[in-house]
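# Okay, structure incoming, though there's no sequence with it:
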């Protein structure tokens, strides 16, 4: 009989999982909400408690703190470790170690991207921590801040994603040529630089694989909290191992307030949030924390700012429209600004466009 696999535990699994691991529910409960911890459960009573931690060589590893009926090399344990950008899995009790394999070279490009983008996010996490407080801060031509960590994040990400053999576009470099009809990667190595410099969460790594104008795979890693959103076209989107989906609501998120004006929102909006991190904003719409996002009453945004978050949103079932109300198509151009609305559904998106008209 085929192994039905493991899934990420929810609050409904807490008492049974805690009992199986020999823990009190109170001791296990934080692992259900902490992004750097994961409880996996199976239909036959299998349970494993994993924690992400740093190893002595500055790589990340997934540590099996407690387990029952789950081998270290279980596919879902390895998949969790890969999603965290870990190089290995370690058993806490015995110190036994197993490597996290990379997809083979003949695996689908989107699958290889999913694993390598997670690994890139971890390398970026280290790079920006090392670069914090170094170099000289400056202001880019578009008015956005830049610090040494931006360049360090770019170098760390490209060193990993370059192995995929497709053009990699980035906020921190000139655009590479993309042949017609070819897939390409676009990333914002450190989205929310101003937040990072101020120590005000969130700041994130964002990457997307784009094919025929569609972001077909994406990862957004909130480096300030450990939250990770992952998406693959046709397979949905998850946040920290749990499937997500958008939903209507009264919260609208925007990149910033328009200078000298008020933020445009539909009549159904009850509150506006400004996080300073566009990639995370779009993921908040994807997972239902917010109902919509837009930049229509501003000067616009860039493809690297939105691609990773849009991949998550669209795979989760959300909608993105241009300011003209057309489906958004991404182009390999990090210089030209675009304006769009992103929402839980098309009705909400069009209501927002009407309110902004």
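Arrived safely. Since we're looking at a predicted model, the values are computed, not measured.
# make it CA atoms for all contacts and neighbour counts henceforth
Fine.
# was I right about residue 269 contacting residue 252?
Yes - if you go by C-alpha atoms under 8 Å, residue 269 and residue 252 touch, sitting 6.6 Å apart.
# quick one, which of these two is more surrounded?
Counting neighbours by other C-alpha atoms under 10 Å for residue 269 and for residue 252 shows that residue 252 has the greater number, 28 against 15.
# Run a quick check on the more buried one versus residue 290, I expect a contact.
Yes - counting by C-alpha under 8 Å, residue 290 is a contact partner of residue 252 at 5.9 Å.
# Skip the chain neighbours and tell me the closest residue to residue 82.
Closest residue to residue 82 apart from its sequence neighbours, by C-alpha to C-alpha, 6 or more residues apart in numbering: residue 115 at 6.1 Å.
# Equivalent analysis for residue 356, please.
residue 264 (5.6 Å).
# host element of that neighbour?
Per DSSP states H and E, residue 264 falls between elements, in no helix or strand.
# pretty sure residue 177 contacts residue 168?
No - counting by C-alpha under 8 Å, residue 177 does not reach residue 168; the two are 9.2 Å apart.
# out of those two, which sits in the more crowded spot?
Ranked by neighbour count (other C-alpha under 10 Å), residue 177 and residue 168 place residue 168 first, with 24 against 12.
# For that one, which residues are in contact?
158, 161-162, 176, 184-187 (C-alpha atoms under 8 Å, 6 or more residues apart in numbering).
# for comparison:
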């Protein structure tokens, strides 16, 4: 297990949520076939299809978090109100397609917001239960410190027709490109210095729960989270909102990534 700030334990609500997610994930892959896990069982609150594995893990996490008196905002069930000042934004299984098919690159990720301000985050690699956590304002981990895209190790969301040119510009500028299919893991890897940057190259695919943990983990490591189009990233109960998140080791690298994405 990875320690967050190497001193303080993770927020207890996030630790309970991660424990619940891990147990439900392991139970799901033991009891169900990949085809059953990938079955489309409902349309989530964010407007996207939900796989069976999403719902199985989310139900366990919501039970754990609400039992501790916190509100929950999640992609499948949306807003669960417990009349608390504390809200936990969760992505029960980020990298759902990976998880359902047996590719070991998926995460539980959550962030605590108190009166609308993100204060704590935790991301757990479901395959291994490695965990990364941080508290806002408390130094934790260290990014690579890279300031330029030339030679950088960059993870990207897969390209779409609508952003192929921008995606290609970033790929040509970087030294190495990866497509993991798990945004929350990508952000944790930037925070720990394993890669230099991660981005949605302008496709407006990212949802709140894809980036909530990064809003705490990455600044605590000296990096930055921005939107490629300059929109503020903030807690919002409207799960149809989208961003093109750019997570980078330094402000300079983030600025260059955004310039490449937005080059006319």
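Alright, I've got the coordinates. These figures come from a predicted structure and were not determined experimentally.
# before we move on, back to that, got a list of what the residue nearest to residue 356 of structure 1 touches?
Residues near residue 264 of structure 1 by C-alpha under 8 Å, 6+ apart: 297, 355-356.
# do the same with residue 189 of structure 2
So residue 189 of structure 2 contacts residue 195 (C-alpha under 8 Å, 6+ apart).
# And it, what's its match in structure 1?
Under the alignment by TM-score structural alignment, residue 189 of structure 2 pairs with residue 284 in structure 1.
# Please enumerate the helices of the stretch 101-250 of structure 2.
Counting by DSSP state H, counting those that start in this stretch, the stretch 101-250 of structure 2 has these helices, from start to end: 164-173, 183-191, 208-211, 214-220.
# Which one of these lies nearest to residue 138 of structure 2?
Residue 138 of structure 2 lies closest to helix 214-220 among the helices of the stretch 101-250 of structure 2, at 6.0 Å (C-alpha to C-alpha).
# re earlier: how about JSON lines for the helices of the stretch 101-250 of structure 2, with distance to residue 51 of structure 2 added?
As requested, the helices of the stretch 101-250 of structure 2 are arranged in JSON lines below (distance: least, C-alpha to C-alpha, whole Å):
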{"stretch": "helix 164-173", "distance to residue 51 of structure 2": "27"}
{"stretch": "helix 183-191", "distance to residue 51 of structure 2": "18"}
{"stretch": "helix 208-211", "distance to residue 51 of structure 2": "16"}
{"stretch": "helix 214-220", "distance to residue 51 of structure 2": "24"}
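# Among the ones you listed, single out whichever gets nearest to residue 140 of structure 2.
Residue 140 of structure 2 sits nearest to helix 214-220 of all these, at 5.2 Å, using C-alpha to C-alpha.
# matching residues in structure 1 for the closest one?
Mapped onto structure 1 using TM-score structural alignment, helix 214-220 of structure 2 spans residues 309-315.
# By how much does the matching stretch deviate from structure 2 on average?
Here the mean offset of stretch 309-315 of structure 1 against structure 2 after fitting is 1.9 Å, by mean C-alpha distance after the TM-score superposition for structure 1.
# re earlier: which of the contacts of residue 168 of structure 1 sit farthest apart?
Farthest pair in those, by C-alpha to C-alpha: 161 and 176, 13.9 Å.
# Tell me which of these two has more neighbours.
residue 161 (23 against 14).
# secondary structure element for the aligned partner of that one in structure 2?
Under the alignment (TM-score structural alignment), residue 161 of structure 1 maps onto residue 65 of structure 2. In this structure, residue 65 of structure 2 is located in helix 52-67 according to DSSP H and E.
# mean distance, that helix to its aligned residues in structure 1?
In the superposition against structure 1, helix 52-67 of structure 2 averages 1.5 Å from its aligned positions (mean C-alpha distance after the TM-score superposition for structure 1).
# And the following helix or strand past that helix, how far out from the chain middle?
Downstream of helix 52-67 of structure 2, the first helix or strand assigned by DSSP H and E is strand 71-74. Its chain's C-alpha centre and that of strand 71-74 of structure 2 lie 15 Å apart, by C-alpha atoms, centre = their mean, to the nearest Å.
# Could you do stretch 43-58 of structure 2 as well?
Using C-alpha atoms, centre = their mean, the offset of stretch 43-58 of structure 2 from its chain centre is 16 Å.
# just the strands in structure 2 please.
According to DSSP state E, structure 2 carries its strands in the segments 40-43, 49-51, 71-74, 78-80, 86-94, 107-114, 117-125, 131-135, 153-156, 176-178, 197-199, 224-227, 245-248.
# For the ones you listed, give me a markdown table that also has distance to residue 168 of structure 2.
Shown next, in a markdown table, are the strands of structure 2 (distance: least, C-alpha to C-alpha, whole Å):
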| stretch | distance to residue 168 of structure 2 |
| --- | --- |
| strand 40-43 | 32 |
| strand 49-51 | 28 |
| strand 71-74 | 32 |
| strand 78-80 | 34 |
| strand 86-94 | 25 |
| strand 107-114 | 27 |
| strand 117-125 | 29 |
| strand 131-135 | 31 |
| strand 153-156 | 10 |
| strand 176-178 | 11 |
| strand 197-199 | 12 |
| strand 224-227 | 18 |
| strand 245-248 | 15 |
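# For residue 234 of structure 2, which of these is the nearest?
Comparing those by C-alpha to C-alpha, strand 117-125 comes nearest, at 8.0 Å.
# Number of residues surrounding residue 43 of structure 2?
By other C-alpha under 10 Å, neighbour count at residue 43 of structure 2 equals 14.
# need the contact list for residue 171 of structure 1.
With the criterion set at C-alpha under 8 Å, 6+ apart, residue 171 of structure 1 makes contact with 187-189, 304, 334.
# what does it align to in structure 2?
Counting by TM-score structural alignment, residue 171 of structure 1 lines up with residue 75 in structure 2.
# Roughly how far does its match sit from residue 84 of structure 2?
Distance, residue 75 of structure 2 to residue 84 of structure 2, using C-alpha to C-alpha, to the nearest Å: 19 Å.
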